[in-house]
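Asks: Turn this into a structure:
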Amino acid sequence: MSIEIVIGIDIGGSLTKIGAVTRDGKILYKKIIRTESHLPFSNFKKRLKKEVDLLRSKLEPNTKVLHLGVGAPNANPLTGNMENPPNLKWGKSIPLVKAFEAIFKLPVTIANDANAAALGEMTFGIGKGMKNFVVLTLGTGLGSGIIVNGKLLIGEHGVAGELGHVNVDPNGRYCNCGSIGCLETYASVTGIKRTVFELLANMNIESVMRTYSFDDLNGENISDAALEGDKIALKAFEKTGEILGRKMADTVAHLDPEAFILSGGLSKAGAILLDPIKSSMENNLFNAYKGRINVLLSKATRSDAVLGPAALAWLAIDGK
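Replies: Purely as a prediction, here's the structure:
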């Protein structure tokens, strides 16, 4: 009897995750590679083909690969293209479906990476059984996927749910998308790094953060320092949580979700980030919503990001 699987690919601003996934969400094989988006897309395609070929060679001989699901920044399921991705340098429109179908000889379904993550949480993760929730992916940027009445919200043009690009401050930080003051310039790994360096410039206190260059600093460094009581790191999480919680309260007014599910590198800080988010959100909620909206941390690991694109593939197979 053959084993049926799909291949899930999650393309991030820094890392790309690849995995072979069964219908019940078991990951048979997974690999993480650097995206290297500063190099041409043709370079990425060659490296990805090599890794997928290796994946397929490691599967049991009776394994049947049915479909390929791809989550990527600004991936539009209506056009099959990745359109104007702010944290990738491959151009304005990258034909993902056409390119990957040609390379892998498989049917390909794509979605915005955070939309795929939302489907993964609904199908295999902490969102299972929920009908209305929002996933926020806190990585290099900030992505979001919205589930309404058990269905992914796509919108008229295929790009609904770009909460990372709602405005926090019209006179604020410049964003890679070309706008000023976007939420992801504050609430993301890149955003909290910028906050740390602003705090270092404005506060004359000792901090291990002063030993890092901007390029060497990452979410894990900041989380570790905060756990050890570093005042700059703790203040950075406090400010990040306050801003994100305030904008989440705005989102509640639009959608009335059961929960927000936080995933991605920055979410691994746990309560250090979660506590200021919850406090800020509750303080800014309309009275009808107070005490009714859950804020949860995804249980998925970094490599489990392939479950979102895999869920996308299985739903495509089932015609959903």
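Asks: When you work out contacts or count neighbours from here on, use the C-alpha atoms and nothing else.
Replies: Fine.
Asks: mind checking how far the nearest residue to residue 83 once chain neighbours are set aside is from residue 79?
Replies: With sequence-adjacent residues excluded and distances taken as CA to CA, 6 or more residues apart in numbering, residue 83 is closest to residue 93, at 4.5 Å. Remark: distance between residue 93 and residue 79 (CA to CA, to the nearest Å) = 10 Å.
Asks: ditto for residue 156
Replies: Distance, residue 156 to residue 79, using CA to CA: 12 Å.
Asks: again, but for residue 298
Replies: 30 Å.
Asks: For these two, indicate the residue with more neighbours.
Replies: residue 298 (20 against 15; other CA atoms under 10 Å).
Asks: Surely the residue nearest to residue 83 touches residue 86?
Replies: No: using CA atoms under 8 Å as the test, residue 93 is too far from residue 86 to be in contact (11.5 Å).
Asks: tell me the contacts of residue 126?
Replies: 298, 299 (CA atoms under 8 Å, 6 or more residues apart in numbering).
Asks: gap between it and residue 261?
Replies: Residue 126 is 8 Å from residue 261, by CA to CA.
Asks: Name the residues contacting each of these two.
Replies: In contact with both residue 126 and residue 261: residue 298, using CA under 8 Å, 6+ apart.
Asks: mind checking the SS state of the closest residue in space to residue 22 that isn't next to it in sequence?
Replies: Distances taken as CA to CA, 6+ apart place residue 5 nearest to residue 22, at 4.6 Å, with adjacent residues excluded. Classification of residue 5 using DSSP: H, G, I helix; E, B strand; the rest coil returns strand.
Asks: How about the contacts made by residue 5?
Replies: 20, 21, 22, 23, 63, 64, 65, 66, 67 are the contacts of residue 5 under CA under 8 Å, 6+ apart.
Asks: Tell me which of the residues you listed fall in strands.
Replies: 20, 21, 22, 63, 64, 65, 66, 67 (DSSP state E).
Asks: Now restrict the residues you listed to buried residues only.
Replies: Buried subset of these (neighbour count, 16 or more other CA atoms under 10 Å): 20, 21, 22, 65, 67.
Asks: got the contact list for the closest residue to residue 76 other than its chain neighbours?
Replies: Spatial nearest neighbour of residue 76, chain neighbours left out: residue 158 (5.5 Å); criterion: CA to CA, 6+ apart. For residue 158, the contacting residues are 76, 77, 78, by CA under 8 Å, 6+ apart.
Asks: to compare against the first, here's another:
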Amino acid sequence: MEILGIDVGGTTIKAALVSDTGEIRQASKVTIPTIDERDAVINTIVDLVAQFPTAEKVGVSFPGVIQGKGYLRTAGALRSMFKIDLYAELTQLITKPLAILNDANAATLAEQAVGDAKDVDNYILFALGTGVGGGLVINGQLYAGKHGMAGEFGFQSMNPYHETNEMDYSLSFEGSLVFGLIRNYELATGRNVNRDAKQVFEAAEAGDAVAASVVERFYLSLAHGILNAVMMIDPELILIAGGVTNRSTFLEELLTTLDIVMSDLLRYQDIELPPIKLAKMKADAGIVGAAQYAKTTL
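Replies: Reported below is the predicted structural model:
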């Protein structure tokens, strides 16, 4: 069986046929004509489906909080798509069986299909990017929660007792790349690094004390976010996804920080962490995960 996986991003939509073994073929990528036109997004998805007539089912990965079969409570950077029933819109135009899910959940399922989470019943994926998202599988099944918000790890409060409420001290604003690492460095220095986290890491390695402090804050926040999730869910495995995982020393630095936190805080000293690994699927995670979701739910 071939299933069409579609991955909707902020500016592009990617699609490909996915085999039962997770192999991708006949990939296509389209730039969204304008992110402010909901019809452009919907019509682009419909056009992509028409390009793959042999697909038996269609899975769509979409940013934001998705409720039910495909109601977009939020939609990431696609502001014009907020509060739209995407499933209802698309099923008027597409006759093939259709399934829609959140992009981080798609990445989570991709790891179950062809990554390190194969044959793992309980695991968490943290997706690090503009903010912090994620997904969780419990007893072998993707768990989205009552309102589709399960796995939104970035909403964790990192400092609820701060003296002012002017800043959002959530994990997304502390342990992510754009809203966390980059924003905190730019606020501290007044320097624009053009959303390039590599510049911050390199400045820290070159002896920039401000950059070093920001990098330390990033790892500490992420470590606490992971520990919070571990204590709530008790997973067998934790996976980390996102562009920062391309940094060769990222996992070593994160594990070192986790060791420090667990050694410093008495409550963690008898806790055994599950294995923490980098997600195997990269740019194709949304496509493969969307196809896997369609395969298992339709």
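Asks: TM-score of the superposition?
Replies: Once the chains are overlaid, their TM-score stands at 0.84 when taken by TM-score structural alignment, normalised by the length of structure 2; 289 aligned residues with a CA RMSD of 2.9 Å.
Asks: Just give me the longest helix of structure 1.
Replies: Counting residues, the longest helix in structure 1 under DSSP state H turns out to be helix 231-255.
Asks: Let me see the residues that make contact with that helix.
Replies: 168, 183, 186-187, 192, 195-196, 199-200, 207, 209, 222-223, 225-226, 272-282, 284-286, 289.
Asks: SS state for residue 134 of structure 1?
Replies: Under three-state DSSP, residue 134 of structure 1 comes out as strand.
Asks: I meant residue 100 of structure 2, not that one.
Replies: Applying three-state DSSP: residue 100 of structure 2 is strand.
Asks: Kindly indicate which of the buried ones among the ones in strands among the contacts of residue 5 of structure 1 lies nearest residue 213 of structure 1.
Replies: Nearest to residue 213 of structure 1 among those: residue 20, at 36.9 Å, using CA to CA.
Asks: which residue in structure 1 lines up with residue 123 of structure 2?
Replies: Superposed on structure 1 with TM-score structural alignment, residue 123 of structure 2 falls opposite residue 133.
Asks: what's the answer for residue 107 of structure 2, then?
Replies: Checking TM-score structural alignment: residue 107 of structure 2 goes with residue 117.
Asks: quick one: residue 152 of structure 1 and residue 192 of structure 1, what's the gap?
Replies: Residue 152 of structure 1 is 29 Å from residue 192 of structure 1, by CA to CA.
Asks: out of these two, which sits in the more crowded spot?
Replies: residue 192 (25 against 21).
Asks: quick one, strands of the stretch 151-298 of structure 2?
Replies: In the stretch 151-298 of structure 2, the strands defined using DSSP state E, counting those that start in this stretch lie at 237-241, 276-278.
Asks: Now mean neighbour count and distance to residue 44 of structure 2 too, for these, in TSV please.
Replies: Below are these laid out as TSV (neighbours: other CA atoms under 10 Å; distance: least, CA to CA, whole Å):
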stretch	mean neighbour count	distance to residue 44 of structure 2
strand 237-241	22	27
strand 276-278	17	32
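Asks: I'd like these as CSV, with distance to residue 292 of structure 2 appended.
Replies: Output for the strands of the stretch 151-298 of structure 2, formatted as CSV (distance: least, CA to CA, whole Å):
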stretch, distance to residue 292 of structure 2
strand 237-241, 18
strand 276-278, 20
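Asks: out of these, which comes closest to residue 103 of structure 2?
Replies: strand 237-241 (11.8 Å).
Asks: Identify the residues contacting that closest one?
Replies: Contacts of strand 237-241 of structure 2 (CA under 8 Å, 6+ apart): 117, 120, 122-128, 274-279, 282.
Asks: Is it possible to mark the buried ones in the residues you listed?
Replies: In the contacts of strand 237-241 of structure 2, the ones that pass as buried (16+ other CA under 10 Å) are 117, 120, 122-128, 276-279.
Asks: what's the farthest-apart pair in these?
Replies: Between all members of those, the farthest pair (by CA to CA) comes out as 120 and 128, at 21.7 Å.
Asks: Nearest spatial neighbour of the match of residue 107 of structure 2, chain-adjacent residues omitted?
Replies: residue 308 (4.3 Å).
Asks: repeat for residue 177 of structure 2
Replies: Closest to residue 177 of structure 2 by CA to CA, 6+ apart is residue 129, at 5.4 Å.
Asks: Also residue 241 of structure 1?
Replies: Computed as CA to CA, 6+ apart, the closest residue to residue 241 of structure 1 that is not its neighbour in sequence is residue 277, at 4.2 Å.
Asks: quick one: contacts for that neighbour?
Replies: 240, 241, 242, 243, 244, 245, 246.
Asks: Can you report how many residues neighbour the equivalent of the first one over in structure 2?
Replies: Taking TM-score structural alignment, the alignment pairs residue 240 of structure 1 with residue 218 from structure 2. Burial of residue 218 of structure 2, expressed as a neighbour count using other CA under 10 Å, amounts to 22.
Asks: which stretches of the stretch 101-250 of structure 1 form helices?
Replies: Ranges of helices in the stretch 101-250 of structure 1, per DSSP state H, counting those that start in this stretch, are 113-123, 189-202, 219-227, 231-255.
Asks: Mean deviation, the first one versus structure 2?
Replies: Looking back up the chat, that one is helix 113-123 of structure 1. When structure 2 is overlaid, helix 113-123 of structure 1 sits 1.3 Å from its aligned residues on average, using mean CA distance after the TM-score superposition for structure 1.
Asks: Contacts for that helix next, please.
Replies: 10-12, 70-75, 127-130, 134-137, 143-147, 152, 298, 305, 307-312.
Asks: burial measure for the alignment partner in structure 2 of residue 252 of structure 1, as a count.
Replies: Matched by TM-score structural alignment, residue 252 of structure 1 corresponds to residue 230 in structure 2. Neighbour count of residue 230 of structure 2, defined by other CA under 10 Å: 20.
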